[in-house]
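Asker: the following block contains a protein sequence and its predicted model.
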Amino acid sequence: MLKKFCQCIGLASLILVMNYGDLLGGGADVRMHVPYSLTGVCLAQIADILLLGFALFVVLIALKSTRFYSWVRLLFVFLVPPYLIERTQTLFPFEVSDGLVLVLAIVWAALLLLLLLRFPQWYRRLVRVGDAAGVFLAIFGICSMAQLLWIMHWHPGRQQIQASWMAGAQPPRHHPLLVWIIFDELSYDQLFQLRAHDLALPNIDALRSQSTLFTEMQPIGLKTVKIIPSLFSGGAIDDYRYSFDNRFTVHYAGQHGWHPLDGNGTVFHDAQLVGWRTAAVGWYNPYCTIYGSALDSCYWSNLDRTDGNMAQRAGFWSNAWSPLANLGTELHSPALAAHESCDIDVRQRYQTHQDLEQHSLQVVASDQADFIFLHFDIPHSPNIWSRTNDAYTQSCGSSYLDNLALVDRELGQLLTTLQSSPRWKDTTLIVQGDHSWRTMLWDWMPSWTEEDEQASRGGFDPRPALLIHNAGQTQPRTDSRAMPLLYVHSAIENVLHGHEAEP
């Protein structure tokens, strides 16, 4: 009985591994991008493994005493391997299509029937091998739960740093201002070169009329977690590590060894050295934790859905129930289950965006910082705006173009505040994408729409958008040089030392 129960726990852990797999091995990629403790999420993951394992155990024990047990066992052997391949196909180092899974399932079923009908002795041996494999699954399940328990001991770093000059009424600030805005996944192609005819972006166009547009910026990567530290430090980063005590080390392209990176190795430190007040509000990366030594004011947030339809701030029972309910839906309608997960993704991203918007507008409206960095979660998928309704949406169905309209709305709010300040004439404004629209990541997801397909034209344009408004600039300019995006780092250093961003 104990052996069978442990085997059921092991099977449950493998069925659910897509929900918690990123937390195994230390969970660095999850820990780095969540501002809150993962204790509740880990407990819910463990509860799901135990609940599903117990349910499987009860069903098998109940059927064991019936005359149908041999057929149930045969059906079990038929279905479990193909089902596990289907559930975990994204973990394979090669593409596993649904068609391939179906072919494998048919071949597997035919092989089992052949053994059962013609070679029953070999069939019994195969069942014993499966029974032994169940023991290894049990070991996997126990080890997985042990690692989840370990992650519960992790303590997140700082989410916020409050500067004294952000509290209460302050005298007007007389100092040049540099505002650097990154809209995640902002594409040059979609904004300027082949903009959709029904996509109105009045605020982006207004900024374009008094800024320099860079038409041939070359990406320095596809992952935000590497690109933004590269822009901060001035060196192209091709790998990184995030320790259990929240220390960040990076590997620079073409260099040997690993290098610690904190605020002292960034443009924020350079700004402080020449007397600039620094502030950052950002998404996804733990800005206050890593770069806090060079930031006078800081806030970062990411309330996005974690794997398994869980959320950092949701209650235990909500987190425990949501993945199991989605698993049940998936059994009779995989498309519906995927759409429900997408809806949760949209609702959680909406919360993230509202949080970032509030803190971004607050730091800009205070007009006390001199170097402001803002990293927004848009137009990155999932899409949370509806052009049709001119409002936020709480469900899947919007497109990348809808999120571009939201980018324009956010930029308009920021421009209104910036241009109302006496410091506007001394303000340099940089608006960019960290990378372009990565269509190859999204075109197979449930969030992908027909409008996305039409806008992308079935391809990928690698150029991120970049606009630079120099202080006092009133006319549009165009720079068509092909340059790596690291150019932005040099432009920022120019401004900090009293020059125009563009040499």
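Answerer: Received it, and whenever you're ready, just let me know what you need.

Asker: use CA for all of it now, contacts and neighbours both
Answerer: Noted.

Asker: which non-adjacent residue is nearest L104?
Answerer: Leaving aside its chain neighbours, L104 sits nearest to P82 (7.1 Å; criterion: CA to CA, 6 or more residues apart in numbering).

Asker: can you confirm the one you found is in a strand?
Answerer: No: residue state for P82 (DSSP: H, G, I helix; E, B strand; the rest coil) corresponds to helix; a strand is not indicated.

Asker: for it, grab the count of nearby residues.
Answerer: Residues contacting P82 under the criterion other CA atoms under 10 Å number 18.

Asker: over to V127?
Answerer: Residues near V127, counting by other CA under 10 Å, number 15.

Asker: now it: how far from S211?
Answerer: 70 Å (CA to CA, to the nearest Å).

Asker: kindly report the same for E493.
Answerer: The spacing between E493 and S211, counted by CA to CA, is 18 Å.

Asker: the two: who's more crowded?
Answerer: Counted by other CA under 10 Å, E493 and S211 do not tie: S211 has more neighbours, with 26 against 18.

Asker: need the contact list for the more buried one.
Answerer: Counting by CA atoms under 8 Å, 6 or more residues apart in numbering, S211 touches 467-470, 473-477.

Asker: skipping adjacent residues, who's closest to it in space?
Answerer: Nearest non-adjacent residue to S211, counting by CA to CA, 6+ apart: H469, 4.2 Å away.

Asker: so who does that neighbour touch?
Answerer: H469 touches 207, 210-212, 428-430, counting by CA under 8 Å, 6+ apart.

Asker: also this one, for the comparison:
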Amino acid sequence: MTAIKSRLWLEGAGTGIVFSLGICWNQISPTHIYLYHRLLPVTTVVRATVIDLVLACLLGTALVWLLDRIDAKGRTLLWLIFATLLVARVVGGLMAAEVILRLAIVPIKFWLPVAIVGLLLWIFARNAYAASVRGLRVLLLLLGICIFWMLPELIVLSMTHGGPETASFSKPLPEFAAPHRRVVWLLFDEMSYDQAFVHRWPGLNLPNFDRLRGQSVVFSDLQPAGFYTEQIVPSLFLGRSIVEIRASPQGWLHYRSVSGGHWQIFDGNQTVFADAQRQGWTTGIVGTFNPYCRLMTGALDFCWSQLLPFKDHFVADQSTFENVTAPVRAEWGRLTHHPFRTPSPEEEFADILSQSRSAIANEKLDFVLVHLPLPHPPGIYNRQTGRIGPGGGYVDNLALADRTLAELRQIIDQTHSAQQTTLVISSDHSWRIPLWRHQIGWTNEDETVARSRGFVFDMRPVLIVRFPGEITPTPVNRALPLLDMHNMLEQIISGQIASPEQLKQWAVAQPTGH
């Protein structure tokens, strides 16, 4: 009897884990990337996860016990209904955890075949049907054993967070005295050199990028520094390759420079921004995706970051009770067509654009990075109507990036230090067709554009540098790694590179094969 009770408890725990997969997956990931991308602390979130998991396990145990009492031999259709529910929850949970993002993957495509096969077994091979039920129960039992490490890990995680952090800060800045040298770095996320300048989609006009290209140093053959923003941008800050990252339970970034190498802690005091401060420059970042205000606390005088929302509906500044009930309230809202209120693309973009304008206009900041979520998918712009909103594609986002460039250049031109401001335009990586194709947000136009290039992933990112007063183009056609951009910024800030000619000489002098 004790063995039977233990088995039912473990099967119930396995069922509960399946039910709560969408809220547990990111929390128990060994890389803790979920923590890296959230505003900390997430104590109430983790506590809510623990409570929801325990409740799901109790519910799962009650359900398994009831099925076992009704049909311990596994010969009724109730077990088939139970199996299809579990399959739907697995797929739905992985979609909620953003592990599954492919457009073609939806729960019905998984539970429907299970339902059909199970029904056929029940009609024509009842013994095989019963054996399948026993196999399902064994799988649930094995999964239920995981509760013995999941719960302790979550409990420990709920007690290991540091103090509260904010998504922005501003330290006292010296009064603006006179026009002076500045560097404004605009990072357009996922901008492809090929799509912007070489094989531009017919009918797409990028007049502001074209104008800038005609009066700047343009690097046409940059080699990428990686595939993911979390790795590339910190590597540009450090001037050091990053091939793998993870976060500590406190959300701090750890990285490896070579595969299988030892883990290192990201240190903002070893970045180009800290070096600029040591030379007397004030520094600031306005950015998306990366938790810049945590990464760079000691190396910045101003910071504003926009962390992207997760689909689990948890909010760090809500109470534990509010987060416990959030999944149920979210599901109810979905069923009643009253979903949770989340910021719209218009609101999110308006926020980061407003902060970008302010940071660039603030001449107390000498070295400013603006990391924009453009033209990164999914599309948030309609180039035909000129309105921001969902439904567009990569080409539309390129058009919005061009419009945004014009707005921010206008802000630069209105500053007293405009004639002493070096403008750096870059991207972290190119348009990652293999990643986005078939994912949610991929449009028919995206498919057509990608097909026109044979679905080739042209890896070249963008790097354009305009020095004050520059009016003619200076092409740099030599293959160079994007990682060299770190050294370039260091020398621009120190004054060693101050003209197109000096930058081209620097590029030519860079060693090959590094």
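Answerer: Happy to help now that I have it. These numbers come from a predicted model, not from an experiment.

Asker: for the second structure, which helix is longest?
Answerer: Secondary structure assigned by DSSP state H gives helix 43-70 as the longest helix of the second structure.

Asker: buried sites along that one?
Answerer: 43-61, 63-65, 67 (16 or more other CA atoms under 10 Å).

Asker: return the residues in contact with the aligned partner of T427 of the first structure in the second structure.
Answerer: Using TM-score structural alignment as the criterion, T427 of the first structure maps onto T421 of the second structure. T421 of the second structure makes contact with 180-184, 412, 467-468 under the criterion CA under 8 Å, 6+ apart.

Asker: so which of the residues you listed are in helices?
Answerer: I412.

Asker: out of the contacts of T421 of the second structure, which are shared with the first structure?
Answerer: Counting by both residues aligned by TM-score structural alignment, their matches' CA atoms under 8 Å, the first structure reproduces these contacts from the contacts of T421 of the second structure: 181-184, 467-468.

Asker: which two of those residues have the greatest separation?
Answerer: Using CA to CA, the two most remote members of those are V184 and P468, lying 11.6 Å apart.

Asker: now list whatever residues contact both of these two.
Answerer: Here V184 of the second structure and P468 have 421-422 as joint contacts, going by CA under 8 Å, 6+ apart.

Asker: roughly how far apart are the residue nearest to L104 of the first structure and L100 of the first structure?
Answerer: When P82 of the first structure is compared with L100 of the first structure (using CA to CA), they lie 10 Å apart.

Asker: helix, strand or coil: sort out the aligned residue in the first structure for T297 of the second structure for me.
Answerer: Using TM-score structural alignment as the criterion, T297 of the second structure maps onto G292 of the first structure. Of the three states, G292 of the first structure takes helix according to three-state DSSP.

Asker: over to R241 of the first structure?
Answerer: What three-state DSSP gives for R241 of the first structure is strand.

Asker: was I right to think it contacts T249?
Answerer: Yes: contact criterion CA atoms under 8 Å: R241 of the first structure and T249 qualify, at 5.2 Å.

Asker: who's sitting farthest from the centroid in the first structure?
Answerer: Using CA atoms, centre = their mean, the residue of the first structure lying farthest from its centre is R118. It sits 51.6 Å away.

Asker: ok, that residue to R208 of the first structure distance?
Answerer: For R118 of the first structure, the distance to R208 of the first structure - CA to CA - is 75 Å.

Asker: now swap in A465 of the first structure and tell me
Answerer: Distance from A465 of the first structure to R208 of the first structure, by CA to CA: 11 Å.

Asker: who has more neighbours, the two?
Answerer: Shown here are A465 of the first structure and R208; by other CA under 10 Å, A465 has more neighbours (29 against 20).

Asker: excluding its backbone neighbours, what's nearest that one?
Answerer: For A465 of the first structure, ignoring the flanking residues on the chain, the nearest one in space by CA to CA, 6+ apart is Y188 at 4.0 Å.

Asker: ok, F232 of the first structure next?
Answerer: Spatial nearest neighbour of F232 of the first structure, excluding adjacent residues (CA to CA, 6+ apart): T266 at 4.9 Å.

Asker: could you report the neighbour count for the counterpart of the one you found in the second structure?
Answerer: Matched by TM-score structural alignment, T266 of the first structure corresponds to T271 in the second structure. Per other CA under 10 Å, the neighbour tally for T271 of the second structure reads 21.

Asker: what sits against T271 of the second structure?
Answerer: With contact taken as CA under 8 Å, 6+ apart, T271 of the second structure is in contact with 237-239, 299.

Asker: if you rank those residues by neighbours, which is first?
Answerer: Neighbour max across those (other CA under 10 Å) = A299, 24 neighbours.

Asker: what lies in contact with stretch 146-163 of the first structure?
Answerer: Counting by CA under 8 Å, 6+ apart, 23-27, 31, 34-39, 42-43, 45-46, 244-246, 286-289, 292, 295-301 sit against stretch 146-163 of the first structure.

Asker: what sits against L482 of the second structure?
Answerer: By CA under 8 Å, 6+ apart, the contact set of L482 of the second structure is 222-225, 236, 461.

Asker: show me what it aligns to in the first structure.
Answerer: With TM-score structural alignment as the criterion, L482 of the second structure lines up with L485 in the first structure.

Asker: which secondary structure state is assigned to L374 of the first structure?
Answerer: Quick answer, by three-state DSSP: L374 of the first structure is strand.

Asker: that one: neighbour count?
Answerer: So L374 of the first structure, with other CA under 10 Å, has 25 neighbours.

Asker: mind checking how far the equivalent of it over in the second structure is from S427 of the second structure?
Answerer: When the second structure is aligned by TM-score structural alignment, L374 of the first structure is paired with V370. Counting by CA to CA, the gap from V370 of the second structure to S427 of the second structure is 11 Å.

Asker: now I70 of the second structure
Answerer: Distance from I70 of the second structure to S427 of the second structure, by CA to CA: 61 Å.

Asker: any chance you could spot the residue sitting in the middle of the first structure?
Answerer: What sits nearest the mean C-alpha location of the first structure, by CA atoms, centre = their mean, is Y284, with 6.8 Å.

Asker: in contact with it, which residues?
Answerer: Applying CA under 8 Å, 6+ apart to Y284 of the first structure gives the contacts 33-34, 300-302, 377.

Asker: most widely separated two among these?
Answerer: Taking CA to CA, no two of the contacts of Y284 of the first structure sit farther apart than V34 and D377, at 14.0 Å.
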